[in-house]
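> Quick one, fold the following:
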Amino acid sequence: MDIQVRLRNTVGKTPTASMACSGCQLQTVCFSSMGKDETPAENTITHCMLALKNKQKLCFRSMPHPTFYALHAGTLKSTLSLGTAHGIIDFHYAGELIALHTLAPMPQTVVYEAIGDCAVCVIELNPSQLDKQALNSATASPAQPALLWQQMGAAISQYQQQYVWRSHLPALPRFIRFLLQTHTRQQAQIRLGMTAPSANTSISYWIDLPMTRSDIANHLGLTLETVCRLLADLRQKKIIEIHARQLHIVQPSAFEKLSEQREVVSNKK
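Below you'll find the model as predicted:
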């Protein structure tokens, strides 16, 4: 890909640095509809990057064409406000598409906030050019929107699981399943090449937790005291070890078994 990504921050200044999409592992996500040797038609996709500092919020700009966002680096948290209630919907990691709700005709107000420094790619699709490219290509690949459907379907499935966790699972298996899901998503980062495995993260059972314990509690519908107690209990039983903002699962089989406690609780009722 020879499209250049212009590095911009939210106040409109443009740093001198630039990066070609050909040097970014995210091209497999952003340009999934094209083969390795294909180049997007002119104006098919316009691409810019927003740089966010810690706790800075992602500002959505009005675009003439459908637009989606890909997290290039760092971690974001998304929060939905309903009246006076504020709930953290999810945490997002490099290599994932985010803000798919903006494609809805009347999207809800979801706030994305950086956890540490982040970079977000803004990908704007020009439907007319996409159609023209498909007609001119003898070996047209699946349309770009197919990826969005897949991502939206995955997001819906994930949120349905989280609803069940919050509604029907006790605190411990709810917490364990969150950690297991986080681990799975972070391993996907490494496979995609968005995160270089460190001495620790290359080992299967290390989990990065850049968010605060308070954020985890809000996301899971638990109290901060409960999250702290669960971590302390798991640590005392030597099932996990905590190193700063990394969690090491020392006993993987015992750890995963705790996520199945729902069946035990159900049998007691």
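> Could you use CA atoms for every contact and neighbour count after this?
OK.
> Now do the same contact list for the closest residue to A70 other than its chain neighbours.
Of all residues not flanking A70 in the chain, L97 sits nearest, at 4.3 Å (CA to CA, 6 or more residues apart in numbering). Applying CA atoms under 8 Å, 6 or more residues apart in numbering to L97 gives the contacts F68, Y69, A70, L71, Q151.
> Now show me the structure for the sequence below, then we'll compare the two:
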Amino acid sequence: MSINTTPPPSLCQHCAMSGMCFSQDNISKVEPKVRSHKVYQKSNVLFASGQTFDAIFILRSGSAKSSVLANTGQEQISRFHYPGDLIGLDGFDNGSHAQSIKFLETSSVCRIGLGELDRAMANSASIRHNMLQGMSHALNDEDKFLLRLNHMNSSQRLGSFILDLSSQFEQRGLSGNVFDLSMTRVDIANYLGMAIETVSRLLTQLQNEQIIEVEKRRVSIVDFEKLNHSLLHERELHILPAAKIRQTNNIQTRVA
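From the prediction side, this is the model:
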């Protein structure tokens, strides 16, 4: 169940994530298009797979997960969302959402209707560029996801995931050394394609090697160098450029 709230004056300028979703130059153009601001509780669903695409959303606070249903009917988590993320871009493909979005904690979301967004993009090249950046970011996340599943062992997947979380928090002005996990270990295991027992065993192993410390849902990175070394960056650096080239070509094709 969501709670409707009336946006205060200068909603975007007073947002702690101002500049994360849209560039500072575009905020004054986007802000009048923000028609609602809602608060959702943990486990609330923002939209479900197959639902009509009629808006994009900006995660103002909290966190959420994207998931799709496998042929077996089981949930497969494809991405975690953090404050400042644009949500719902998958709907541009065929007019309906391919994924479901569920909140991991109490979260707030801003909504921009599709009609308002179309007009904003028609009148502003910079906003169109901003949206393409959002799509590019989503494609890059997809490449990282496939890299983890197909080219990393279990230990590398978990280490890469922890470093990615650290980077996400740092980008938002928070500590990248000590942070709380909003997702459960079951969610982490699902996302990384591992058994929950494997996640628990590897976390314990990283603690025993004094690379991280874990207390309940709080993670502290003790040794970044060791954590980075465990990922064999040589492999990742050879794969990502090709992924980025494919990503750029996909965006150019869509624009054309």
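> what's the counterpart of the residue nearest to A70 of structure 1 in structure 2?
Using TM-score structural alignment as the criterion, L97 of structure 1 maps onto L86 of structure 2.
> How much space separates its match from L114 of structure 2?
L86 of structure 2 sits 13 Å away from L114 of structure 2, going by CA to CA, to the nearest Å.
> check which helix or strand covers Q205 of structure 2.
helix 196-208 (DSSP states H and E).
> Specify, as a residue range, where the next helix-or-strand element following that helix falls in structure 1.
Of the helices and strands lying after helix 196-208 of structure 2 in sequence (DSSP H and E), the nearest is strand 212-215. Matched against structure 1 by TM-score structural alignment, strand 212-215 of structure 2 falls on residues 240-243.
> The matching stretch vs structure 2, mean deviation?
Comparing stretch 240-243 of structure 1 with its match in structure 2 after superposition yields a mean distance of 1.4 Å (mean CA distance after the TM-score superposition for structure 1).
> how many other residues sit next to the closest residue to H248 of structure 1 other than its chain neighbours?
Closest residue in space to H248 of structure 1, ignoring its immediate chain neighbours: W206 at 4.5 Å, by CA to CA, 6+ apart. Neighbour count for W206 of structure 1, taken as other CA atoms under 10 Å: 21.
> What is the equivalent residue in structure 2 for W206 of structure 1?
W206 of structure 1 maps onto V178 in structure 2, by TM-score structural alignment.
> which residues does the residue positioned nearest the centre of structure 1 contact?
For structure 1, the residue nearest the mean C-alpha position is H92 (2.6 Å; CA atoms, centre = their mean). By CA under 8 Å, 6+ apart, H92 of structure 1 lies in contact with L71, T75, L76, K77, S78, I98.
> swap in A70 of structure 1?
L26, C30, A94, G95, E96, L97, I98, V120, C121, V122, I123.
> Now do the same for it: its match in structure 2.
Under the alignment (TM-score structural alignment), A70 of structure 1 maps onto I58.
> do Y159 of structure 1 as well
The equivalent of Y159 of structure 1 in structure 2 is E142 (alignment by TM-score structural alignment).
> Neighbours of that match, how many?
Neighbour count for E142 of structure 2, taken as other CA under 10 Å: 16.
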